[in-house]
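Visitor: no sequence on this one, just coordinates:
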């Protein structure tokens, strides 16, 4: 029996706006890098202009057990850094001229690093991550092949993906953690930028007049 086609009734369409995909694919990495720069820039601004004491980085949240601002910042930044390292490792060896894909694992994160407890270390770590992405944007195409290895618990997986897709994942993932940073900052009585921790799609949705917070 032939599979049943999946259709999308008009009632399921929530917006008539169609996202325009750039025709020049060479601009995609530049755009995604710009987004990543903005997202990490929010963290840098938090560290430079909102936090006033290293102790605020290690304050244990009452609402998100085990969470601190420092841990969320480090965790999110690590995903950008691991992606950059994977690309830089293969390009520095000249393997980028072959068909060998970039090999990436987000499970190789290093915990309890200085940026979890030091404002100064955090600023430096984010600036280095931004610089690495800027360097990669000069030559890496958005469809640069990447093999993502993942420990999913009971299974080890190897998934085919691309640099562009993982770069966007890094930003979306960071925004999710910024939303939790916002909660902890609220516990500390700190006021953050209105768009801190808000997904770009949600910001655009609000521009259309929606009152939704999600």
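Guide: Okay, I see it. Note that the structure is predicted; figures quoted are calculated from it, not measured.
Visitor: CA only for contacts and neighbour counts going forward, please
Guide: Fine.
Visitor: all strands of this structure, in order?
Guide: 102-104, 145-151, 156-162 (DSSP state E).
Visitor: so what does the first one touch, helix or strand wise?
Guide: Other helices and strands packing on strand 102-104, by 3 or more C-alpha pairs under 8 Å, 6 or more residues apart in numbering; DSSP states H and E, are helix 69-92, strand 145-151.
Visitor: and here's the other structure:
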């Protein structure tokens, strides 16, 4: 039995955290119009669409690499339909969320090699990890992108829930303070 299988509550927490971040992103997209999704307000400097595509790419890279044993976050398609079509982004987020929700405790313990470009020359390094550790990374990565998407949406006049874009540790700290 793997460590993740021995502690199903911990495994459920990791998967739940990742699906919650995907859910917040889907909820945010549901608050936006198609035009707002691709709008780049001057004061914000970016649009929601690019951040969504980037996060979906990371989850997709992890899910694809989990089976083959190698995760490559840097090998992704930039642009494309997720950066222009809110409906396609919502559908893709729903698909990715369902796939993440299906990750089992045994899956989380599976070893993977992670390829990373570490400099502008394109140098690639390979590090060892597990699917569980990488799912935590991708969820943390996504919450930080959500933290950028929230002010963009607010600049467009959208009322976004206060807790969106905060890491769980920050929310826990704020609740204690």
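Guide: Arrived safely, thanks for sending. Here the structure is a predicted model, which means the values were calculated and not measured.
Visitor: TM between them?
Guide: Remark: TM-score between the superposed chains equals 0.89 [TM-score structural alignment, normalised by the length of structure 2]; 172 aligned residues with a C-alpha RMSD of 1.8 Å.
Visitor: quick one, which of the helices and strands packed on strand 102-104 of structure 1 is packed in tightest?
Guide: Comparing those by mean neighbour count (mean count of other C-alpha atoms under 10 Å), helix 69-92 ranks first with a mean of 21.
Visitor: Which elements pack onto it?
Guide: For helix 69-92 of structure 1, the packing partners by 3+ C-alpha pairs under 8 Å, 6+ apart come out as helix 55-58, strand 102-104, helix 119-137, helix 163-187.
Visitor: residue contacts, the counterpart of residue 62 of structure 2 in structure 1?
Guide: Taking TM-score structural alignment for the superposition, residue 62 of structure 2 sits opposite residue 83 in structure 1. By C-alpha atoms under 8 Å, 6 or more residues apart in numbering, the contact set of residue 83 of structure 1 is 104, 106, 163, 166, 167.
Visitor: Identify the farthest-apart pair in those.
Guide: 106 and 163 (13.5 Å; C-alpha to C-alpha).
Visitor: Which of these two has more residues huddled nearby?
Guide: residue 163 (23 against 16; other C-alpha atoms under 10 Å).
Visitor: what does the more buried one align to in structure 2?
Guide: Counting by TM-score structural alignment, residue 163 of structure 1 lines up with residue 131 in structure 2.
Visitor: Can you tell me what residue 119 of structure 1 aligns to in structure 2?
Guide: Using TM-score structural alignment, residue 119 of structure 1 sits opposite residue 86 in structure 2.
Visitor: right, and that match touches residue 28 too?
Guide: No. Taking contacts as C-alpha atoms under 8 Å, residue 86 of structure 2 lies outside contact range of residue 28: 10.9 Å.
Visitor: So which of the two has more stuff around it?
Guide: Counted by other C-alpha under 10 Å, residue 86 of structure 2 and residue 28 do not tie: residue 86 has more neighbours, with 24 against 21.
Visitor: residues in contact with that one?
Guide: Contacts of residue 86 of structure 2 (C-alpha under 8 Å, 6+ apart): 29, 34, 37, 49.
Visitor: Out of those, which two sit at the greatest distance?
Guide: Based on C-alpha to C-alpha, the longest span within the contacts of residue 86 of structure 2 runs between 34 and 49 and measures 9.9 Å.
Visitor: Can you lay out the strands of structure 1 as TSV showing distance to residue 198 of structure 1?
Guide: Below are the strands of structure 1 laid out as TSV (distance: least, C-alpha to C-alpha, whole Å):
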stretch	distance to residue 198 of structure 1
strand 102-104	27
strand 145-151	27
strand 156-162	25
